[in-house]
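Peer 1: My questions concern the predicted model and sequence given below.
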Amino acid sequence: MGKQINYLSLSDLKKELKTLDHKELTSIIVNSYKLNNEVKQQLSVKFNREDMVERLFHKYKKQIVDEFFPDKGFGKMRLSHAKKAISTYKKLTDDQEGTLELMLIYLETGVSFTNTYGEIDERFYNSMSSMFDKVTDHCQKEAIVFNKYQTRLKEMVENTEGIGWGFHDELSDIFYSKMA
């Protein structure tokens, strides 16, 4: 059994970074950029925000859609992969509107998937209901967001008519308690 690795704490890292000169800091950042794709994406967003946010949005949107409807073959429906795409996008860009849009894409694609292939399982519907709840919470807090997404959310509820596991009833309850 190996020993547990004790990484440098964030506060200790900050103390150490304060002791370095500009050249040493630059070297650390460049090496981190080379080693880690998320660091590369984060720094690209920092220094080329508009272009990178758009590119990342499309990258993560494709990842979400591909879990259900890939260009070739059948979807793997790995909900954790689709949700990770949303959380990674949010973490990298801090783009609230884009994150909400990805959440809606997840929901719309999931509803389309179940309408195409039939009943899934309780885990699937729980994940969809939970995401729907988060989106409607956000819409409930901001009138502009509410107005922008109300029609899409209502259509989503309507598109679940006849789906089992109480899915339609759950989305209806959430929607009409928050949005109507």
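Peer 2: Great, that's in hand.

Peer 1: For the rest of this, base every contact and every neighbour count on C-alpha atoms.
Peer 2: Will do.

Peer 1: Mind telling me what element the residue most central in space within the chain is part of?
Peer 2: What sits nearest the mean C-alpha location of the chain, by C-alpha atoms, centre = their mean, is I86, with 1.0 Å. Taking DSSP states H and E as the definition, one finds I86 inside helix 79-93.

Peer 1: which strands and helices sit next to that helix?
Peer 2: Judged by 3 or more C-alpha pairs under 8 Å, 6 or more residues apart in numbering; DSSP states H and E, helix 79-93 is in contact with helix 37-47, helix 49-68, helix 96-117.

Peer 1: between the second one and helix 37-47, what angle do the directions make?
Peer 2: Our comparison of helix 49-68 with helix 37-47, counting by axes from the mean of the first three to the mean of the last three C-alpha atoms, to 10 degrees, yields an angle of 140 degrees.

Peer 1: Distance from helix 49-68 to the middle of the chain?
Peer 2: Here helix 49-68 shows a centroid-to-chain-centroid distance of 10 Å under the convention C-alpha atoms, centre = their mean, to the nearest Å.

Peer 1: Show me what that helix is packed against.
Peer 2: Here helix 49-68 touches helix 37-47, helix 79-93, helix 96-117, going by 3+ C-alpha pairs under 8 Å, 6+ apart.

Peer 1: putting a second one here so we can go through both:
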Amino acid sequence: MASKPKKAAPSWSDVKARLAEFDRTTLLGLMQDLYAASKDNQSLLHARFGLGGDVLEPYKATIDRWLWPNVYRNQDVSVSKAKKAIADYKKASARPEGLAELMVFFCERAAGFAREFGFQDETYMDALVRMFQQALKQVTALPEEQREALLDRLNRVSVVSDVLGYGVADDMEAMLADYR
């Protein structure tokens, strides 16, 4: 018995070829369906087109949920899901000031949760330090008028981190000194 030839999974090239066949009305209908299909799609489109009030809010809500979970409801911490929110924003918009804001917010929430609840997890602390470094790079690349407030917030993260252990505050202080 002859086996059926396996079809390769559809790829972006296949989708793109089909989209080329669409007229404007059909394409708008597809976009409307995608928009209605999920909050993630809505967030992406709002961020891409700069629509609505605070386009960063849904990304911040995700970061907040995964870095400062409700411990009384036994919610888990997930650095990877919090980082995914930043990656999703980067795909949607990649506005440098928005990316810097999300990275600084990540650091604030991670350090705040660890301090508030005495959360001692080496992987979590490593992720905090790596994000702090990335945030510093992102912030220092911004125009000067946008830079100072974010650098002040990163400095506060360093101060909050003084009791976390794992050399977190020392690493942050050294990084801040390099960027000054």
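Peer 2: Looks like it came in fine. Nothing here was measured: the structure is a model prediction, and the numbers come from that model.

Peer 1: ok so, going back, Serialize the helices and strands packed on helix 49-68 of the first structure to CSV and add fields for distance to T26 of the first structure.
Peer 2: Formatted as CSV, those follow (distance: least, C-alpha to C-alpha, whole Å):
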stretch, distance to T26 of the first structure
helix 37-47, 13
helix 79-93, 21
helix 96-117, 30
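
Peer 1: For K15 of the first structure, find the nearest of these.
Peer 2: helix 37-47 (20.7 Å; C-alpha to C-alpha).

Peer 1: Which elements pack onto that closest one?
Peer 2: By 3+ C-alpha pairs under 8 Å, 6+ apart, helix 37-47 of the first structure packs against helix 22-35, helix 49-68, helix 79-93.

Peer 1: if we can go back for a sec, could the helices and strands packed on helix 79-93 of the first structure go into CSV alongside distance to N31 of the first structure and mean neighbour count?
Peer 2: Shown next, in CSV, are those (distance: least, C-alpha to C-alpha, whole Å; neighbours: other C-alpha atoms under 10 Å):
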stretch, distance to N31 of the first structure, mean neighbour count
helix 37-47, 10, 16
helix 49-68, 20, 18
helix 96-117, 29, 18
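
Peer 1: Now check the second structure for the residue matching the residue nearest to the centre of the first structure.
Peer 2: Aligned against the second structure by TM-score structural alignment, I86 of the first structure finds its counterpart in I86.

Peer 1: show me what contacts its match?
Peer 2: Contacts for I86 of the second structure (C-alpha atoms under 8 Å, 6 or more residues apart in numbering) come out as 59, 99, 102-103.

Peer 1: if I look at it, how far off is R73 of the second structure?
Peer 2: I86 of the second structure sits 25 Å away from R73 of the second structure, taking C-alpha to C-alpha, to the nearest Å as the criterion.

Peer 1: and if you look at A36 of the second structure?
Peer 2: In terms of C-alpha to C-alpha, A36 of the second structure sits 30 Å off from R73 of the second structure.

Peer 1: Please compare the two by neighbour count and tell me which comes out ahead.
Peer 2: Between A36 of the second structure and R73, A36 has the larger neighbour count (other C-alpha atoms under 10 Å), namely 12 against 7.

Peer 1: which non-adjacent residue is nearest that one?
Peer 2: Q42 (7.5 Å; C-alpha to C-alpha, 6 or more residues apart in numbering).

Peer 1: secondary structure class for G75 of the first structure?
Peer 2: Classification of G75 of the first structure by DSSP: H, G, I helix; E, B strand; the rest coil places it in coil.
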